[in-house]
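Novice: fold the stuff below for me.
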Amino acid sequence: MGKLDLITIVIIAANVIISYKGFNDYAFFEKYKFNVGGIQRGEKIRFFSAGFLHVDMQHLLFNMVTLYFFAGRVIYEIGVIGFLMLYIVSLLIGNLLSLYFHKNEYHYSAVGASGAVMGVIYSAILFDPWGKINFFIPGFVFGIGYLLYSIYGMKKRIGNIGHDAHFGGAIGGYLITLLLSPWLFETNLIMIVLLALPIALLFALKKLGKI
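Specialist: Below is the predicted model of the structure:
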C-alpha cells in the first residue's frame, strides 16, 4: 500500500483540479454536483462529475490520501485498466445507490470521491483481508464494521455524510474485484461471504422497510 502509480497521480490530479475549480466557482459546483432534481431533469453527467468535486480542502485531502494508501495494492492485482474500471464503476454505483435511497428528495445533493475510494478500499480488503488498517484492525473487520456503521448512518441520518454513496462504492469494488479476479473464490471464499453479509443486510432491511 502507498505506491504512487501514474493512474493514481492522474486521478488525484483530476480531483484536485476539478475540486479547486468548484471551490472558486459556485455556478460550476452547482452545475456538476450530485443533485436528485438535476438528475431527474436529465442531467446524468452529475452521476460522474460529482465524484471529482469536494466540499473543502479537508474533504479532498482525506479522500486523496486514502486513495494513495490503497490504490497500489489494487493496481498490482488487477492492472491499470482494471483499476480504472473499478474506480469508475464504484463511483457510479455509489451515486446510483444515493439516487435509489433519495429519489423522493428533490433537493438532496452530495459530492466527493468517497464512493470510488471506498470501492478501492473494499477491493484491497478482498485481496488482503488480514492486512492491517490503522496498524491494528484487520481489513475485513474494518470493511464489515464500516458498512454496518454506514447502514446505521443511513437509517439515523448521521452527520452530513453520504453513507449510501460509500456503501454503493463498496458494492462496486466488491463486484468488479470478483469479476476480474475469480480466483479469489478459491483462496478467500469465507472472506468473500463475510464481506457480502453487510450488503445482503442492507437490501434485506430496505425490502422490509426498515431503512
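
Novice: from here on, just use CA atoms for contacts and neighbour counts.
Specialist: OK.

Novice: and the helices in this structure?
Specialist: Remark: helices assigned in the chain by DSSP state H are 6-24, 26-32, 36-40, 46-49, 57-102, 114-127, 139-156, 163-180, 184-187, 189-207.

Novice: and those: which comes nearest Ile133?
Specialist: Ile133 sits nearest to helix 139-156 of all the helices of the chain, at 5.8 Å, using C-alpha to C-alpha.

Novice: what angle do helix 57-102 and the closest one make with each other?
Specialist: Here helix 139-156 points in a direction 60 degrees away from that of helix 57-102 (axes from the mean of the first three to the mean of the last three C-alpha atoms, to 10 degrees).

Novice: contacts for helix 139-156, please.
Specialist: Contact with helix 139-156 is made by 122, 125-126, 128-133, 159, 163-164, 166-167, 191, 194-195, 197-199, 202, 210-211, as judged by C-alpha atoms under 8 Å, 6 or more residues apart in numbering.

Novice: tell me the spacing between Thr177 and Trp130.
Specialist: 17 Å (C-alpha to C-alpha, to the nearest Å).

Novice: more neighbours, these two?
Specialist: When Thr177 and Trp130 are compared for neighbours, Thr177 comes out ahead with 26 against 14, by other C-alpha atoms under 10 Å.

Novice: quick check: closest non-adjacent residue to the more buried one.
Specialist: Ser123 (5.8 Å; C-alpha to C-alpha, 6 or more residues apart in numbering).

Novice: contacting residues for the one you found?
Specialist: Taking C-alpha under 8 Å, 6+ apart, we find Ser123 in contact with Val74, Ala170, Gly173, Tyr174, Thr177.

Novice: nearest spatial neighbour of the first one, skipping sequence neighbours?
Specialist: Meaning Val74. Ala124 (5.6 Å).

Novice: now show me the structure for the sequence below, then we'll compare the two:
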Amino acid sequence: MSVTLILIAANVVISLAALFAIPQLFNKGMMIPYRVVRENTWYELISSGFIHAGIGHLFLNMFVLFFFGMVLERSIGQGHFFTLYFSGLIVSSLPSLYRHKDNPEFATVGASGAVESVLFGFILLFPLDPIYIMFIPIGIPAIIFGVLFLVYSVWASKREGRVNHEAHIAGAIWGFLYLIVFVPNTIDHFLSVFGLI
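Specialist: I've put the predicted structure just below:
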C-alpha cells in the first residue's frame, strides 16, 4: 500500500481524534519547545506533525501531500519517501525548538514541515512541471513556485503570526538536501531536465 495514503490516513484519524474526541491528545501531542527541553518530551517533534489546528489546516496539508507525495513516492521509492517524511518532521521542528526553547507560551502543530520536504523533493525532480494555485489560471513552473514560496516564507517569518514559517523553510531546504545527499543521481536528473548534461 502507498506510504502517502497511510500517512494521510494517520494524520486524519489522529487529528480528528485530537480535535473532537480526545482533547488531552492534542495537549500531549503538540510541540512546546519549553516543555521538550525541560521534560525531555522529544516525541513531540514527531507527534506534533500528526495533529492539526483545525479542519482547514488538516485539509490543506493532506491535499498537498496527496498530489505531490504520490508522484514523489513512485519516483524515489517507499523507503526513501518514508525516511524523507519523518526526517522532515524532525528537521523542520528544529528552528522552532531552538528559537522558542525559553518561551513557555509557544506551541506548534501540523505536518507542514514534512509536507514541504515532500513538495520540494518533487520540485527538485520535476522543476519544470506546472503547479496550479487557486485563482491563477495558468500553471507556474515548479522551480519558480519554489523560489517564490521560499521568498514569501522568509519575509513572513519576520512577522508575528500563527503560521510556523520557520518549519516551512526548514522542511523545504531538507527536501532538497535529502534527495541530493541520499537519492542517487538526483543532481544528474535535475541538470538533464534543463539539457545541461
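
Novice: ok, back up a step: tell me which residue of structure 2 matches up with the residue nearest to Val74 of structure 1.
Specialist: Aligned by TM-score structural alignment, Ala124 of structure 1 pairs with Phe122 of structure 2.

Novice: same question, Gly139 of structure 1
Specialist: Alignment note (TM-score structural alignment): Gly139 of structure 1 maps to Ala142 of structure 2.

Novice: please apply the same query to Val55 of structure 1.
Specialist: In structure 2, the residue matched to Val55 of structure 1 (TM-score structural alignment) is Ala53.

Novice: same thing with Trp183 of structure 1?
Specialist: Alignment note: Trp183 of structure 1 maps to Asn185 in structure 2; criterion TM-score structural alignment.

Novice: same question, Asn95 of structure 1
Specialist: Here Asn95 of structure 1 is matched to Ser93 in structure 2, going by TM-score structural alignment.

Novice: count of neighbours near Gln24 of structure 2?
Specialist: Neighbour tally, Gln24 of structure 2, other C-alpha under 10 Å: 11.

Novice: quick check: chain neighbours aside, which residue is closest to it?
Specialist: Nearest non-adjacent residue to Gln24 of structure 2, counting by C-alpha to C-alpha, 6+ apart: Ala18, 7.2 Å away.

Novice: the one you found -> structure 1?
Specialist: In structure 1, Ala18 of structure 2 lands on Gly22 (TM-score structural alignment).

Novice: check the gap between its match and Ser109 of structure 1 for me.
Specialist: 14 Å.

Novice: surely Val80 of structure 1 meets Val10?
Specialist: No - judged on C-alpha atoms under 8 Å, Val80 of structure 1 makes no contact with Val10 at a distance of 11.6 Å.

Novice: these two: who's more crowded?
Specialist: The residue with more neighbours, out of Val80 of structure 1 and Val10, is Val80; 17 against 11, by other C-alpha under 10 Å.

Novice: now check structure 2 for the residue matching the more buried one.
Specialist: For Val80 of structure 1, the aligned position in structure 2 is Gln78, judged by TM-score structural alignment.

Novice: ok, now which ones touch that match?
Specialist: Ser2, Val3.

Novice: just give the nearest non-adjacent residue to Tyr34 of structure 2, would you?
Specialist: Spatially, and ignoring its direct neighbours in sequence, Tyr34 of structure 2 is nearest to Lys101 (4.5 Å; C-alpha to C-alpha, 6+ apart).

Novice: list the buried ones in stretch 77-87 of structure 2?
Specialist: Gln78, His80, Phe81, Leu84, Tyr85, Phe86, Ser87 (16 or more other C-alpha atoms under 10 Å).

Novice: before we move on, the earlier item: tell me how many other residues crowd the match of Gly139 of structure 1.
Specialist: Using other C-alpha under 10 Å, Ala142 of structure 2 has 22 neighbouring residues.

Novice: who has more neighbours, Gly22 and Ser109 of structure 1?
Specialist: A count of neighbours by other C-alpha under 10 Å puts Gly22 above the other of Gly22 of structure 1 and Ser109, at 22 against 18.

Novice: wait, isn't that one in contact with Lys31?
Specialist: No - judged on C-alpha under 8 Å, Gly22 of structure 1 makes no contact with Lys31 at a distance of 9.7 Å.
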